[in-house]
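Peer 1: from the sequence below, what's the structure:
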Amino acid sequence: MAATLKRETGLVGAVLLGLGSMLGSGVFVSIGLAEDMVGWGVLPAILLAAVVAGCNALSSAQLAASHAKAGGTYEYGYVFLSPAAGFTAGTMFLLAKSASAATAALAFAAYLDALIETDLPLVPVALTLVAALTVMIQAGLRRANWLNAVIVLLVVAALGVFVALGSASQTADSSELNQSSPPDFFHACALLFVAFTGYGRVATMAEEVRDPRRTIPPAILATIAVTTVLYLGVGHVLTLHAGSLTDAATPLEAASRAFGPGWLAITIAAAAMLAMVGVLLNLILGLSRVLLAMGRRGDAPALFGKLRGGEPVAAIIGMAVVVGGLCLLGDVRVAWTFSAVTVLVYYAITNAAALRLQGEERLFPRWIAWIGLAGCLGLAAFVPPLFWLWASLALGAAFGVRKVIQLRLTS
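Peer 2: This next block holds a predicted model:
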């Protein structure tokens, strides 16, 4: 019988884990990318992304509550759809969140560069951060939870100051409406959708949460609600000061310099770096749980399906290596867009699985899952075709590796 993870996370801890995954690259990177594409359209884009994410969150919540095992939609796809659907979901999750983690590492390096005002080599700094956090995670989930809580509270405080001062500023320099095209708008929605998917961190930890049926749904919904308010506030400030953001790698820090005192830009850069640490911490943990589940089932090498001292050590190291490899892309926009197409496929499968829930397993109306499914597929259609090609090639390679593993198991 496979060893199981310890159930030691309550409601508050689950919410903080979700916030730690969402108040990072999403707020410090993706809102700036979307604002650059659609201007004031970033505000309705945030709301649309929040609606789609909210439907997905409810689908994820009821699946996690009824099937409380590590692995998220990888497990749900297997149980409610088919092995191929489950494996596709697991692969898409690993690709999507590895790309998001790489984005966070690169963004950390960019904000550090802005803070110390020098010309840092971004990729080596990002790789160093990934390696350092991997070592830290080996200390165990409880210590990671404590550190995550501190990071979340500090980041929320810094963002609150940013929104308050930026909204009150009388030096706004962006009064014209950006006339973006519908494809640009929905592409921006797709990028912003990724910013909301940190709630999935809670679902992938279903095996570690106390009383999953009571804890997971409210934790996911609370995470979505808090981040939507913060994202809208940040988006509003960035549109007010869009003139200072041209090609800025650190949009919130650049906006702070435009309207705030000198200490604000320093505070925001420091908060962004803390947030990226939190994102990496949560993503590597969440990724390792999916790889753990895949290793247990034989969809990944058996080494990744083992626990050592109650922790999936091999899976954590394996995912850190993948994240480090994606850091070599060296481009935040490319990494984030690749994350968008793969995570939209992942959540399409989540909603399809939720449609199969029956009786007492179902916590919410079926139409919610239908909206989530349509939203994911619709937004995915506006991601540039090149990224679809990359995702398809990666998925094909993963199925090839899976076939080799299964042939070895049966020989």
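
Peer 1: every contact and neighbour count from this point should use C-alpha atoms.
Peer 2: OK.

Peer 1: ok, longest helix in the protein?
Peer 2: helix 262-297 (DSSP state H).

Peer 1: tell me the buried residues in the helix or strand encompassing Ala398?
Peer 2: Element membership of Ala398, judged by DSSP states H and E, is helix 385-410. For helix 385-410, burial by neighbour count (16 or more other Cα atoms under 10 Å) applies to Phe387, Trp388, Ala391, Leu395, Ala398, Phe399, Arg402, Ile405.

Peer 1: would you do the same for the sequence below? I want to compare the two.
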Amino acid sequence: MPLARRLNLADAIAIGLGSMIGAGVFAVWAPALGAAGSGILIALAIAALVAFANATSSAQLAAVHPVAGGTYAYARAEIGPWSGFIAGWCFVIGKIASSAAMAMTFAAYAAPEEWRVPVAVLAVAALVTVNCFGITRTALLTRILVVITLLGLAVVTAAGATAAAPGATPDALPDATLYGILQGAGLLFFAFAGYARIATMGEEVTDPARTIPRAIVFALSGAVVVYVVIGITVVSTLGADAIGSVHPLADVVAAAGWAGAEPIVRVAAATASLGALLALLTGIGRTTLAMAREHDLPRFLAHVAPRWHVPRRAEIAIGLAVIGIVLVADLRGAIGFSSFGVLLYYLIANAAAFRQHGAARHYPRFLQVIGALGCLVLVSTLPVLASLAGTAVVLLGIGYRILRLRVTRR
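Peer 2: Next up is the predicted model:
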């Protein structure tokens, strides 16, 4: 059964923003600053450039292949089944890790330390339930969450402006190195990758050839502006103190003496995390659905609920996987693992877009080259443990497909 086309341009932009302006803007600064040091804004610029190049590839592909599954479907059509499988598998595992990071960030801002794990688990379970009752409910809730998040970020920016007065200069950040800047960019890329959620819902967007490219560019542009403003605010207010902070944006407000506004920021952070988690779970479900339709994942996950027109079994399976990671992992590890999977996913997206020609081309090929080289460089500089774990899980997925193909031939 096909999915229903119910999302307009505003819905698609909201889902993209909900994915990008989420847990990343509240949680990624500490690990990124620890890696990039005083080069954090350079790292942010590199991450944004790579994200923009990747976004143009996704937009170009989505205009020609307006189906569920994102680069999994695009790479199958433009390159071949194996490329599609690797892209889809990297997306699923990377974004499951992202979802766990979102849930952990929500709990870090919303609950006392001893309650963070059960609160994160409950958040995942609640949003899976929302997704199981229709995509229009998902889009409406995401719009509400984005508005609340932006209001909270406005409070942080205003507080940071007052804290940056003479006499309030923070400790300097560590000196930057080229490797550290690139690793910081790889970690920051985790925060920008949400525009893929728009492309993965190609079967549910009205006029997809026009809507998807526009929504991707608008959502990414808005997210870049927000991250630049917040990055400058965090660095100018906290400096080196941000490296060890669990909740840096709440610390910005505290440093400014705006104690009364700190609960507002915590609510906004929790809200942003929920919005990103909601949009992520939706996108992973659609890629899982597409892979199951092609037997690259168990076929029972391809079922679409007839009343609500959503891949309910896939949503529930993904929710269980996210809960499993929440129970065993930490935030830094989840971010690194997520970046590993997503950067490989976009590497394949750039390769698929590079192969397009004629009327299908909307952007020059040099952007796909920049995107592919950027993905390769950033993935090679991620923390070693995250890269090793990501490699092992990718190889596990490849082994599964080889085994499945052999069984099918017999």
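
Peer 1: drop the TM-score for these two in here.
Peer 2: Overlay of the two chains. TM-score (TM-score structural alignment, normalised by the length of the second structure): 0.95; 405 aligned residues with a Cα RMSD of 1.5 Å.

Peer 1: on that earlier part again, the helix holding Ala398 of the first structure vs the second structure, mean deviation?
Peer 2: Superposing on the second structure and averaging over aligned pairs (mean Cα distance after the TM-score superposition for the first structure), helix 385-410 of the first structure comes out at 2.6 Å.

Peer 1: show me how far that helix is from its chain's centre.
Peer 2: 22 Å (Cα atoms, centre = their mean, to the nearest Å).

Peer 1: again, but for stretch 367-387 of the second structure
Peer 2: How far stretch 367-387 of the second structure lies from its chain's middle: 16 Å, per Cα atoms, centre = their mean.

Peer 1: now stretch 286-298 of the first structure
Peer 2: 18 Å.

Peer 1: return the set of buried residues in that stretch.
Peer 2: Neighbour-count burial for stretch 286-298 of the first structure [16+ other Cα under 10 Å]: Gly286, Leu287, Ser288, Arg289, Val290, Leu291, Leu292, Ala293, Met294, Gly295, Arg296, Gly298.

Peer 1: so what corresponds to the fifth one in the second structure?
Peer 2: In the superposition onto the second structure, Val290 of the first structure corresponds to Thr287 when matched by TM-score structural alignment.

Peer 1: tell me the contacts of its match?
Peer 2: Residues near Thr287 of the second structure by Cα atoms under 8 Å, 6 or more residues apart in numbering: Ala68, Gly69, Gly70, Tyr72, Gly88, Val92, Thr200.

Peer 1: and the gap between the first one and Arg5 of the second structure?
Peer 2: With distances taken as Cα to Cα, to the nearest Å, Ala68 of the second structure is found 11 Å from Arg5 of the second structure.

Peer 1: taking the contacts of Thr287 of the second structure together, which two end up most distant?
Peer 2: Ala68 and Val92 (13.4 Å; Cα to Cα).

Peer 1: quick one: which of these two has more around it?
Peer 2: Ranked by neighbour count (other Cα atoms under 10 Å), Ala68 of the second structure and Val92 place Ala68 first, with 28 against 25.

Peer 1: quick one: contacts for the aligned residue in the first structure for the more buried one?
Peer 2: The alignment partner of Ala68 of the second structure in the first structure, by TM-score structural alignment, is Ala70. By Cα under 8 Å, 6+ apart, the residues touching Ala70 of the first structure are Ala203, Thr204, Met205, Ala206, Glu207, Glu208, Arg289, Val290, Leu292, Ala293.

Peer 1: which pair of those spans the longest distance?
Peer 2: Longest distance between any two of those is 14.5 Å, between Ala203 and Leu292; criterion Cα to Cα.

Peer 1: name the SS class of the equivalent of Ala10 of the second structure over in the first structure, please.
Peer 2: Using TM-score structural alignment, the partner of Ala10 of the second structure in the first structure is Val12. Put simply, Val12 of the first structure is helix when judged by DSSP: H, G, I helix; E, B strand; the rest coil.

Peer 1: spatially nearest residue to Val12 of the first structure (excluding sequence neighbours)?
Peer 2: Ala219 (7.6 Å; Cα to Cα, 6 or more residues apart in numbering).

Peer 1: the one you found against Val15, yeah?
Peer 2: Yes: under the criterion of Cα atoms under 8 Å, Ala219 of the first structure makes contact with Val15 at 4.9 Å.

Peer 1: so what sits against both of those two?
Peer 2: With Cα under 8 Å, 6+ apart as the test, Ala219 of the first structure and Val15 both reach Val202.

Peer 1: now the helices for the stretch 201-350 of the second structure?
Peer 2: In the stretch 201-350 of the second structure, the helices defined using DSSP state H, counting those that start in this stretch lie at 208-238, 248-255, 262-293, 312-328, 331-354.

Peer 1: distance from the longest one to the first structure after superposition?
Peer 2: Here the mean offset of helix 262-293 of the second structure against the first structure after fitting is 0.6 Å, by mean Cα distance after the TM-score superposition for the first structure.

Peer 1: same question for the second one.
Peer 2: Helix 248-255 of the second structure: mean distance to aligned residues in the first structure after superposition is 1.3 Å, counting by mean Cα distance after the TM-score superposition for the first structure.
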